[in-house]
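prediction below, plus the sequence it came from.
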Amino acid sequence: MKCKIACCSALLILMLCLSPFLLKDVYGREMPPPVVTVLVVEDQQVNPAETYVGRVEAIQAVDLRARVQGYLEAVKFREGAMVWTGDVLYVIEQAPYEADLAEERAKVDEARASLKDAQQYLKRLRAVQSGGVSATDVETATNKELRAKAVLEEAKANVEQARIELGYTTIKAPIDGRIGRTTFTKGNFVGPESGSLARIVQLDPIRVVYAISENQLESLNPSSNTAKTSAVKKCPPVFMIQMPGGAMYPLKGDLDFIDNQVDPNTGTIAVRAVFKNPNGFLLPGAYVTVLVKCENGSRTPVVPQSAVQIDRKSRYVFVVDDENRVHERRIETGSAIEADWVVTSGLSAGERVIVQGVQKVTPGQIVKTVNKGEEAAN
């Protein structure tokens, strides 16, 4: 029995001593390098567009208001029609204001007559002053003449005010544009407290307002001397509009305004582009998609979206060098073109990136590569 136990113990010790050698083939064997699909990066002629949500705004908009009160005698426009500067739109009853003007003109004539009497009386006093007219009488007559002059000037001012108020009974279009619905129709009593009678909005040209981030500001501001703005000077941005239904607006716009401060709540900056709108197709208040792109395009590296990974820091790709070693490369991307990303920095034409099998690799690892498009042959 003791001999059997001793033999078992010796066999166990021998197995423990040989176990590293016995397991080496299982765990120590070198695994073959993973097979990945790579794509050689190429520069492509691209003209990607940055897209933003924009809102259409009228450059000018006017609310028509009554400046005098009275009954509406006429509404001289068709709702929704185009009106032009100087067009008569409303007429408020004029008879009371014409009567006021006539009354004030009569007061002017009366004041002129009173002034003439005062001047003649003063002239007579001065002519006979040496014959016994007192200085007090002359002074009183002089003051009477001055008061008559003041009354005449006041009467003239009242005539002008009456003429202005009569003019206010005719409400004209102050700008060219499309007029909306009328709040009041013929026969209604209106006045300064009535609020807006109708609204005119200028349609041509018209502007679109949208917001960009601080990082995108340089791409629109060619006045600074950064690398991005140097590129902007060579290839100025073009502004286009996509309608909600997907159709493209046929006319291009021009940069009109960049705000002078960043909104602290959103971290964005307001930008305005102006578009010609001869047919009135763009209406204030509408939301559209603003597309901003380079006028002529440029040659830029483009990679499939499947090759681009993202983490908390940024986007990155796995690059395979000439020795088939994997390297992690941080990149910056621009716009998406179908299933590809435009790479703005971090990659150059001729480099190989992994497009399939990224889950198999880690930086520094050796891989076996298959060119994209040759997978079936292998």
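Yep, it's here.

going by C-alpha atoms from here, please, whenever you check contacts or count neighbours.
Will do.

show me where the protein has helices.
2-27, 95-127, 135-168, 227-234 (DSSP state H).

tell me where the longest strand sits in this structure.
The residue-count maximum for a strand in the chain (DSSP state E) belongs to strand 326-337.

and it, what does it pack against?
For strand 326-337, the packing partners by 3 or more CA pairs under 8 Å, 6 or more residues apart in numbering; DSSP states H and E come out as strand 315-320, strand 340-345.

give me the buried stretch members for the first one, please.
When you say that, I think you mean strand 315-320. Within strand 315-320, the residues scored as buried using 16 or more other CA atoms under 10 Å are Tyr316, Val317, Phe318, Val319, Val320.

can you add distance to Ser348 and give the residues you listed back as JSON lines?
Putting the buried residues of strand 315-320 into JSON lines (distance: CA to CA, whole Å) gives the following:
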{"residue": "Tyr316", "distance to Ser348": "14"}
{"residue": "Val317", "distance to Ser348": "12"}
{"residue": "Phe318", "distance to Ser348": "13"}
{"residue": "Val319", "distance to Ser348": "11"}
{"residue": "Val320", "distance to Ser348": "13"}
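
the structure to be compared is supplied as follows:
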Amino acid sequence: MKGKTKILIIVVTVIITLLVVARLFVSVSSQGPKGGKNFGQIKNFVNVTVVGTKVKRGNIQKYITLSGDIRGISEAQVFADVPGKIAKVSVIEGQYVTKDQPLMYVDRSLVGYQYNLSPVRSPISGRVGSISVSEGQSISQSTPLALVVDDRIVEVQLLLPESYYTKIKKGSVAIVEVPSLNNEKIQGYVYSSDIVIDRGTRTLKVRVRVNNPNGKLISGMYVDVKIPIETALNTTYVPATSIREVENKTFVYVLSETNVNNEKLYNVSLRSVSTGVSDGDNISVSGVKEGEIVVSLGAEYLKDGIVVRAILQ
């Protein structure tokens, strides 16, 4: 019996608390700004607060993001001229070497025959990317011994969808983002693109090059590359969240400051606009002027002709 009484007391307490909170909410909502003005005295006032952002002017670029692997613009597998055993390895991975510098030596001696050690030379200048053999190992002329990479300039080969073929321009700036370097962004450029489309994948190869003077980008490293495909120059733009669509027409809510009973409030007007290039965060528009204020957050609560509070960014 005591248990039932305790439960009943808890239920009654919760109901009373909810009634008090509801009463307070109704009381606050029925007041105007600052809680001291009568809501009914402010014509068309709606008790909501929106976020307003000024219309800006600048350049907006739309990008396509593709992924690929870093490689040196010049990479060379190293092979021996003669079969035998690796007698000596003279370099280490990561070491810079010049063209024709000996990397290792091969002993091609046979039973009853002695030969001088045969040097294995680097075919290009660059860094030793990898060494695939060790001293004492038997090799043939087809055994890969090492990889030398000229990585002062590196390249990313990307597969571009056919639909973007006409939008990629040689020399365009490309942003290379490297996940393994804490998403560091490095500027590169579009070096070239194929003029043949792969019929199986409906893509073509695009090559982006990046200067790599400190060698932080290494062959095989995975990267994401952003390439501009559309640009709007010196355009007015607004946050993409400002755009509203009604019956296939595009609008924004424009705020104009007004003073009501010594309160700074904002009139809301619905404005038709035309949209253009979007970078995902912002979008170019015509129909508004630089410096005007548009609603970037909270527009779903609005309609033309009302008065609201606003926080300006």
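Here it is on my side, so go on. Keep in mind that this is a model prediction, so the values were computed, not measured.

before we move on, the earlier item: and the helices and strands packed on strand 326-337 of structure 1 as JSON lines, adding distance to Ala111 of structure 1?
Compiled in JSON lines, those are given as follows (distance: least, CA to CA, whole Å):
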{"stretch": "strand 315-320", "distance to Ala111 of structure 1": "87"}
{"stretch": "strand 340-345", "distance to Ala111 of structure 1": "83"}
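
now whichever strand or helix holds Tyr266 of structure 2, how far from the centre of its chain.
If you go by DSSP states H and E, Tyr266 of structure 2 is part of strand 263-272. Averaging C-alpha positions (CA atoms, centre = their mean, to the nearest Å) puts strand 263-272 of structure 2 35 Å from its chain's average.

likewise for stretch 245-261 of structure 1?
For stretch 245-261 of structure 1, the distance to the chain centre is 8 Å (CA atoms, centre = their mean).

so what corresponds to Thr169 of structure 1 in structure 2?
Alignment note (TM-score structural alignment): Thr169 of structure 1 maps to Ser118 of structure 2.

need the contact list for that match.
Val82, Tyr105, Val106, Asp107, Arg108 (CA atoms under 8 Å, 6 or more residues apart in numbering).

who's in contact with the fourth one?
The neighbourhood of Asp107 of structure 2, defined by CA under 8 Å, 6+ apart, consists of Gly84, Lys85, Ile86, Ala87, Tyr115, Asn116, Leu117, Ser118.

ok, now the last one?
Arg108 of structure 2 is in contact with Val82, Pro83, Gly84, Lys85, Gln114, Tyr115, Leu117, Ser118, counting by CA under 8 Å, 6+ apart.

for those residues, pick the one with the most neighbours.
Gly84 (21 neighbours; other CA atoms under 10 Å).

any idea how far the alignment partner in structure 1 of it is from Gly187 of structure 1?
Under the alignment (TM-score structural alignment), Gly84 of structure 2 maps onto Gly70 of structure 1. From Gly70 of structure 1 across to Gly187 of structure 1, the span is 9 Å (CA to CA, to the nearest Å).

and for Ala66 of structure 1?
Taking CA to CA, one finds Ala66 of structure 1 at 14 Å from Gly187 of structure 1.

the two: which is more packed in?
Counting neighbours by other CA under 10 Å for Ala66 of structure 1 and for Gly187 shows that Ala66 has the greater number, 21 against 14.

right, I'll call it a day here.
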